[in-house]
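>>> sequence unavailable; structure follows:
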């Protein structure tokens, strides 16, 4: 990070600061864990460039020992961070995906989409859709990536993500339902502590993240992240942010959804609202919800060995592996 004497224009501490001279100071998720083949963790990883023109890339995860006669479920994962933070390469997400792949015995693709504010939303959606298209291009033995061609079961494809990544997973599943995935079966999505809009304009977020962003006209709380990351948004009823405003919700392109919420998370009520709205939308699939008591937003990423994080992991693994 370069030093600056400029004033803070947007303050999302302890996560992000943006200065009047344009400097972006990310306070978490900037470290990089190198990929490793046959790692002592039991999981091999490697990085691929998906779209050189935009820089979209991904980290692939595979159990060290794979039966060549067995196809594994394929998970495409989208990290959280308010569309502005982290990557598949930082320790937070590298370690989490490593544990999930080992526990579930799956192949995973963790997508590195472009971040706001340098690349405002919809860049994150566009990049994530491009990555999903790249993944499904490997069905029927096609494509250039052997881990996907040789080991992935394209009839058992899942999308998952936490926070903003949960939002991305949902929006891509809607797009897949509308446009299709070329014969690939999107079996389910798992949205963990998803970052969605509230029920109505009057339902102000219960927890203020102190992110005034220098704009006295915006409401307090987590909604500031959306307004900041997507300056061209139509507002809090943008269907990308508030699924209840999306007329295409019933076309969600998977057969099952797992929604995970946490009792002390400012986004808890929004997760429950998504669960209830999806259940009444006319969508023909099955939606489940799991609430973790006594924990806050994405606690499992920062306390992965605690009992409640282990329970959450087991529920996600069961969701992916149940027939």
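Everything's here; your move. Note that this is a predicted model, so its numbers are computed, not measured.
>>> C-alpha from now on. contacts and neighbour counts both.
Noted.
>>> specify the local secondary structure of residue 59.
strand (DSSP: H, G, I helix; E, B strand; the rest coil).
>>> isn't it up against residue 46?
Yes. Assessed by Cα atoms under 8 Å, residue 59 is found in contact with residue 46 at 5.7 Å.
>>> next helix or strand past the helix or strand residue 134 falls within?
Per DSSP states H and E, residue 134 falls inside helix 123-136. Under the assignment DSSP H and E, the closest C-terminal helix or strand after helix 123-136 is helix 146-151.
>>> same for that following helix, what does it pack against?
strand 107-112 (3 or more Cα pairs under 8 Å, 6 or more residues apart in numbering; DSSP states H and E).
>>> need the contact partners of the strand it packs on.
56-63, 72-79, 87-88, 97, 101, 128, 131, 147-148, 151-152 (Cα atoms under 8 Å, 6 or more residues apart in numbering).
>>> ditto for stretch 154-168
In contact with stretch 154-168 (Cα under 8 Å, 6+ apart) are residues 72-83, 124-125, 128, 136, 139, 169, 173, 184-196, 240-241, 298, 320.
>>> here's the one I want to compare it with:
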């Protein structure tokens, strides 16, 4: 059962008896882990229930995808949806450094409502399990499981999914995946898995990534000029994916070194990065790597100067945020008229 209370934690009471020497992992302001097992998340999240937004003319509802795995999602549809309208579908993964964030937060509810309203699509915003309680690759596996659940509603795949908003209103030949920050990393890895696991039958039309969270052991671009942020990113990856070599050059984190990147399971890609974001150069490297590979798809790349990490998610009412919302909506819908 989903609770829609504000998720926060009383850091004073939980950490009152702890000292600096008791800290095992410190990725402030995301999360801090103490040696006694105490885990503190510092960013409060206002969770909101599904609803009908009369201004945006979008309806939403929540579904449980898998009780055992604790995977759930919020589905968004246009308010005036007619049965068998055959709309494009977007499967979306939220950001939050793999340690925070929720598909049910006010932030992502606002973003997906705006996108569905503008693009007139169906969207499934996935709630996956978070680190450090659930280390990667659990989040990747949850995301893949959710994508397969969505496509289990495809008649062409012989699916038996029973969710009516998906089974009766979606053209699965117009399937897209997207995400921001850590969710962008997850989105890439899910679409790559679709390309590698052909037996799944999942064929995707496109992928969009907003300030994707990729990393590596060798500094590139402007990273050298931001040593404190480099330390932060290193600590984050050591926390969320501890069972791999600490070089940060394994394919899930550094796809520019992945020999299988050309097998990305779609042929249309939209990537946008922010000029002031330390992850900007990683996003550009990702695009360059795909362009030089045997992938052969089409890429739209936007570099937004003067903006910070996931600027449009944090501040959706700015001109640049509205511009990118328009570009994402166009990317999903322009070939589907």
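Arrived safely, thanks for sending. Keep in mind it's a predicted model, so treat the numbers as computed, not measured.
>>> circling back: which one's more surrounded, residue 59 and residue 46 of the first structure?
A direct count of neighbours by other Cα atoms under 10 Å for residue 59 of the first structure and residue 46 places residue 59 higher, at 21 against 15.
>>> what's the overlap in contacts for residue 59 and residue 46 of the first structure?
Looking at what touches both residue 59 of the first structure and residue 46 (by Cα under 8 Å, 6+ apart), the common residues are residue 35.
>>> show me the strands in the first structure, by range?
Taking DSSP state E as the criterion, the first structure contains strands spanning 8-12, 16-19, 24-26, 43-51, 56-63, 72-78, 107-112, 152-162, 186-192, 256-262, 286-292.
>>> quick one, which of these gets closest to residue 230 of the first structure.
When those are compared by Cα to Cα, strand 8-12 sits nearest residue 230 of the first structure, at 14.1 Å.
>>> now for that closest one, which elements pack on it?
strand 16-19.
>>> list the buried residues for the strand it packs on?
16-19 (16 or more other Cα atoms under 10 Å).
>>> return the member of these nearest to residue 246 of the first structure.
The closest of the buried residues of strand 16-19 of the first structure to residue 246 of the first structure turns out to be residue 16 (Cα to Cα; 29.8 Å).
>>> wait, doesn't the closest one sit right on residue 25?
Yes. Between residue 16 of the first structure and residue 25 a contact is recorded at 5.8 Å, counting by Cα under 8 Å.
>>> can you give the contact residues for stretch 286-295 of the first structure?
Stretch 286-295 of the first structure is contacted by residues 255-265, 272, 275, 278-279, 308, 312 when judged by Cα under 8 Å, 6+ apart.
>>> read off where that stretch ends up in the second structure.
Stretch 286-295 of the first structure corresponds to residues 298-307 of the second structure when matched by TM-score structural alignment.
>>> the matching stretch: how far from the chain's middle?
18 Å (Cα atoms, centre = their mean, to the nearest Å).
>>> likewise for stretch 65-82 of the second structure?
Chain-centre distance of stretch 65-82 of the second structure: 15 Å, with Cα atoms, centre = their mean.
>>> stretch 254-266 of the first structure now?
12 Å.
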